[in-house]
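*Asks:* Test case, fold it:
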Amino acid sequence: MAVTLAYAIIFLLTLVWYRFVRRQRKKSQGKAQTELPPGSMGWPYIGETLQLYSQDPNVFFASRQKRYGEIFKTHILGCPSVMLASPEAARFVLVTKAHLFKPTYPSSKERLVGPAALFFHQGDYHSRLRKLVQASLSIEAMRNLVPDIDALAASTMDSWHGGHVVNTFHEMKKISFEVGILMIFGRLEARYREELKKNYFIVDKGYNSFPTNIPGTPYRKALQARKRLSKILSDIISERKEKKLLEKDLVGCLLNSKDENGEVLTDDQIADNIIGTLFAAQDTTASVMTWIVKYLHDNPKLLEAVKAEHKAIKRLIEESNHPLSWSHTRNMPITYKVILETLRMASIISFTFREAVADVEYKGYLIPKGWKVMPLFRNIHHNPEFFTDPQKFDPSRFEVAPKPNTFMPFGSGVHACPGNELAKLEMLIVTHHLVSNFRWEVVGSESGIQYGPFPVPVQGLPCRFWKESTT
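*Replies:* Now for the predicted structure:
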C-alpha cells in the first residue's frame, strides 16, 4: 500500500513538473529564441551585492564588462539587473526607448524625498515639473544669481584661511546647499534658512543609512526631520500665497503653475519637489568641486594656467569696480575644460537606475519586465576607445567635442539633470575664488576614493588653505 502511494505521489509530481515545463516553453516560443545576457546572478537572494560593496565599484563593473562584454546580467540589492556599458545601449535606454524604462528608486529613499518629486516619475506629470524647474533656471535667472553665488562663495571660503585643516567636501556641501536655497527661494528669511538647513542635513545623513525605522537610528531620525521639513515648507508656501508674489524662483514657478485643466500643484507636491531639488543640487555638485580642488593641486602646471586666467578676470573686476558678472563666467575657457574633465574623471553619477516596464529585446538579448537596467556612465567615460589614456587628467581633450553619447555626466534624455548649467556656473565661481585668493595643500593620504554613495577623495579631502598675497 505504501509503495503504491509513493508511486502515485511520484506520478503526480512528474505530471506537475511536465506541465510547468510545457508552460514555460510556450511562453518562450514568442521570444524568437531571445536569451538573457551573459553574467552571474551570484548567491540566492543576495546575488553579487557583497562583491559590489566589498571592493571598488569600478573594479566590480570593469571586471564583469571585460569578462562578459558591454551587456551583462547580475543580481544586486535584491534585484535582478542588466548592466549596459556602451554609448549605444545608454542612448537606447535613456533616449530612444525611454518610455520602456521607468526611473526607479528604493521606497525608503522615496519616503525621505517625497513621492511627488519629479525624478520618481515619467510622462505628463514629469514633463510638467521638468518645464517648471527649467523655467526657474533660465539664462536671465542664472545671470541674476551670479552676484549672490559670488558673495556666498567668498564668505564661506574666507573661513578656510589660516592653515587649519578643512574638510573640503563638507565645506563644498555648505556652498551647494546655499546655492540650492537661492535657486529655490531667492532671498529666504534667516530663521527659515537655519531650520531648513538643520533638518535637511539630518535627512541627508539618514538617506544612505540602513532603512530601519527603529528609534535612535539615522533613518528614523531622518523620517522625523522630514516631517519637520514639511511643516517649515508649508509655512513658507502659505506666506508666499498670502503675499501673492510673482517671483521667478522655483517656489514661484511651482505656485503659479496650472495644468491644462486649470489645476494647481498641491502643497505636498511643491514640498516634495523642493526637497528633491535640494537633494539633486547638493552632494553631486559638492563632490565635483572637491575633485576640482584635488586635481588642480595634483597638476601644478595646469593650476598656474587656471590662476593666470582668473587673475586676468580679477584685474578687470578691480578696474571696473564691479563684482564678478555673468559675462566674466562666460570667459573662463581653461576652467570650463577643467570642469568637464573633472566630470569625466570623477563620474560622480557612476550609473543610473531604470526598470523595464515590459519585456524588451536589445541586440538579441532579453531584458525582462521588472528587471533593473543600469547604464554605466563611468565605464563609458573611462573607455580608452572614446577617451585616450582615460586615467590621465587632461582637460585639453575637451578642445574637441566628445563623440555622441560618450560623455553623459548629467545623464541623458528626458531625465537628464535640468540643473546642469547652474551646477557648472557654481563650479566656475567657486574655482574663481579658489585660485584667485588661495594656495592650499592636501593633508594626509593624497590617493583613495570613498563612496557615500558618490565618490569623493578619502576623508572628504582634508586641506589647509592660506590667503594668497595681493602684492
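
*Asks:* contacts and neighbour counts: CA atoms only from here.
*Replies:* Fine.

*Asks:* Kindly tell me how buried Met83 is, as a neighbour count.
*Replies:* Burial measure for Met83: 25 neighbouring residues, criterion other C-alpha atoms under 10 Å.

*Asks:* Which helix or strand contains it?
*Replies:* Met83 is part of strand 79-84, with elements assigned from DSSP states H and E.

*Asks:* Can you spell out which helices and strands pack onto that strand?
*Replies:* Secondary-structure packing of strand 79-84 (3 or more C-alpha pairs under 8 Å, 6 or more residues apart in numbering; DSSP states H and E): strand 71-76, strand 372-375.

*Asks:* which of these is buried the deepest?
*Replies:* Comparing the helices and strands packed on strand 79-84 by mean neighbour count (mean count of other C-alpha atoms under 10 Å), strand 372-375 ranks first with a mean of 25.

*Asks:* what's that one in contact with?
*Replies:* With contact meaning C-alpha atoms under 8 Å, 6 or more residues apart in numbering, strand 372-375 is reached by 79-86, 89-90, 93, 101, 351-356.

*Asks:* same thing but 7 Å
*Replies:* 79-85, 90, 351-356 (C-alpha atoms under 7 Å, 6 or more residues apart in numbering).

*Asks:* Quick check: of these, which lies closest to His126?
*Replies:* Distance to His126 across the contacts of strand 372-375 (C-alpha to C-alpha) is lowest for Arg354, with 15.1 Å.

*Asks:* wait, what's in contact with that closest one?
*Replies:* With C-alpha under 7 Å, 6+ apart, Arg354 has these contacts: Phe101, Lys102, Pro103, Thr104, Lys372, Val373, Met374.

*Asks:* and this one, so I can compare the two:
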Amino acid sequence: MYKAFMFGSPTIMVTAPELCKQILMDDDHFVPGWPKATNELVGKKSFLGISVEEHKRLRRLTASPINGHEALCSYLQFIENTVALTLESWASKGSIEFLTELRRLTFRIIMKIFLCSEDEILIKSLERVYTDLNYGMRAMAIDIPGFAYHRALKARRTLVAVLQSALDERKAMRRTYNLTPTKNDMMDRLMEVEDANGRKLCDEEIIDVLIMYLNAGHESSGHITMWATVFLQEHPDVFEKAKFEQDEILRTRPPMQKGLTMKEIRKMEFLSKVIDETLRIVNISFVSFRQATKDIYLNGYLIPKGWKVQLWYRNVNLDPQSYPEPKKFNPSRWDDFVPKAGSFLPFGGGSRLCPGNDLAKLEISVFLHHFLVNYQLTRLNPNCQVRYLPHPRPVDNCMAKITRIKR
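*Replies:* Next comes the predicted model:
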C-alpha cells in the first residue's frame, strides 16, 4: 500500500490482489469513494454514488432488464445484424479509425437497446457528447471554460435534457391514450419496474441509470473489442484456433437456422478465454475508488476514517505471481485455471460488480464471431504509441483496413 494526496483527498493506493478483493467486498467499512467529478457527471442516483441499501434496490430492479437471459436473447438478433452490416460497410472503404468506428457501432447498439433509437443524427450528436463526458470523469473538478470537467458538465446537461424529454413524451402518451409500452426498450422497462412495496424508479434514477449504462455500454465494449481484434491478428496461432471454433459453430448449425443463438454463444469457450485474456491485459477500468467509513487495520496498515482508497486493478491483473509472463497474450492460460481471489477483476466485484457485464461480453462475442469467420485487419501503424487515459488506446485510434476473406 502507498500513501498519496490525490483529487484533493488523502489517499491510499492498493495493488495486492487479496487486499483489493477484501476492500471491494467490505461494505461494512468502505463505501464508494469516486472523485467529485465522476459522481457529479454520472449522477447522484447512479450506482456509483448511492448508499449500500439503495444500491441493492437499484440492482434488483435493473438486473433483469439489462443482464437477464430473456433480455440478452431479445438483443441478440439486432446486435448481430448491426455487426454484420457494419463490417461489410467497413470492408468497402479504405482505411478507417478502427477504434472510432467501433465506438460508433457499440453506441448505435446501446442506443437501440436502451432508447429504441436508430436516428443517425441523434446517435452521432450524442456520441460526441459522451466523448466530452468521458474525458471529464477522472479530471479535476474545475468548472472553468477550457477544462475537461467544464465541457463534461455541459455534456451531462445535454444528456439529461434529451432523456428527460423522452421520458416526458412517453408519460404523456400513456396518460393521453392509456397506452401500454410498445417499444419495450430499456427506458420502458425501467419505467415499469417496481419493488416489493410498489415503488417505481423516479425520473432522476432512470436518467442516471441510463447515462451510466449508455456510457459504459459503448466505451468499454468498443475498446475491448478493438484490443481483442488486434491481439488476435497479432497472434496467428490464437487467431486460427479461435476461427476454427467459430467455423465449427457454423458447420454444425441446423440448415434452417438464421443467426446466432444464446446456446451457440455459450459454446464459444475458447473465444471467452480470448476475451478474458484481453480484459486481463488491457483492463479498461484499471482503478476503482473506495472510502473508509471507520478506522480499519489491513495487513498492519491503518486506513483512517474518511481516507480514500484506490484499487489498482491493472497492477493486480499483471501480477507475475498470479500470471507467468503477465504481459504475454495467452488465452490458453485460462485452461482449467481459476485465478486466486482478487487477481482478476475486469468488471469489479462483490456488490459493485458491473451490472452490464454479460451484455458487454455478448456484444464483444458477436463482433469477434463475424470478424473471425469473414474478415482480417491490417493496421497501418502497428507500432504507434499507446495513450492510457482515459482508456488505453493507440494514439492513431488504430488506423486500419478491414478486408473480407475470400472463402
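
*Asks:* Do you know the score for how well these two fit?
*Replies:* The TM-score (TM-score structural alignment, normalised by the length of the second structure) is 0.89; 398 aligned residues with a C-alpha RMSD of 2.4 Å.

*Asks:* Where in the second structure does the strand holding Met83 of the first structure fall?
*Replies:* Mapped onto the second structure using TM-score structural alignment, strand 79-84 of the first structure spans residues 9-14.

*Asks:* Where do the helices of the stretch 1-150 of the second structure begin and end?
*Replies:* 17-25, 36-42, 52-67, 69-91, 98-115, 120-136, 148-177 (DSSP state H, counting those that start in this stretch).

*Asks:* Check the stretch 201-350 of the second structure too.
*Replies:* Going by DSSP H, counting those that start in this stretch, the stretch 201-350 of the second structure shows helices at 203-234, 236-251, 262-266, 269-282, 313-317.

*Asks:* Tell me which of those helices lies nearest to Arg407 of the second structure.
*Replies:* helix 236-251 (11.8 Å).

*Asks:* So which residues make contact with the closest one?
*Replies:* Taking C-alpha under 7 Å, 6+ apart as the rule, helix 236-251 of the second structure contacts Leu232, Gln233, Glu264, Met268, Phe270, Leu271, His369, Leu372, Val373.

*Asks:* let's see 8 Å
*Replies:* Leu232, Gln233, Glu264, Lys267, Met268, Phe270, Leu271, Pro331, His369, Leu372, Val373.

*Asks:* Please name the nearest non-neighbouring residue to the aligned residue in the second structure for Leu118 of the first structure.
*Replies:* Correspondence of Leu118 of the first structure to the second structure, assessed by TM-score structural alignment: Phe47. Excluding the flanking residues, the one nearest Phe47 of the second structure by C-alpha to C-alpha, 6 or more residues apart in numbering is His55, at 6.0 Å.

*Asks:* what's the neighbour count on that neighbour?
*Replies:* Applying other C-alpha under 10 Å, I find that His55 of the second structure has 18 neighbouring residues.

*Asks:* What distance do you get for it to Tyr297 of the second structure?
*Replies:* Using C-alpha to C-alpha, to the nearest Å, His55 of the second structure is found at 26 Å from Tyr297 of the second structure.

*Asks:* Next: Thr15 of the second structure.
*Replies:* 16 Å.

*Asks:* Map Leu153 of the second structure across to the first structure for me.
*Replies:* With TM-score structural alignment as the criterion, Leu153 of the second structure matches Leu223.

*Asks:* The match of strand 79-84 of the first structure vs the first structure, average offset?
*Replies:* Stretch 9-14 of the second structure, aligned to the first structure and superposed, deviates on average by 1.8 Å (mean C-alpha distance after the TM-score superposition for the first structure).

*Asks:* Check which residues of that stretch are buried.
*Replies:* Buried residues in stretch 9-14 of the second structure, counted by 16 or more other C-alpha atoms under 10 Å: Thr11, Ile12, Met13, Val14.

*Asks:* Kindly report the same for stretch 345-359 of the second structure.
*Replies:* Buried-residue list, stretch 345-359 of the second structure, by 16+ other C-alpha under 10 Å: Leu345, Pro346, Phe347, Gly348, Gly349, Arg352, Cys354, Pro355, Gly356, Asn357, Leu359.
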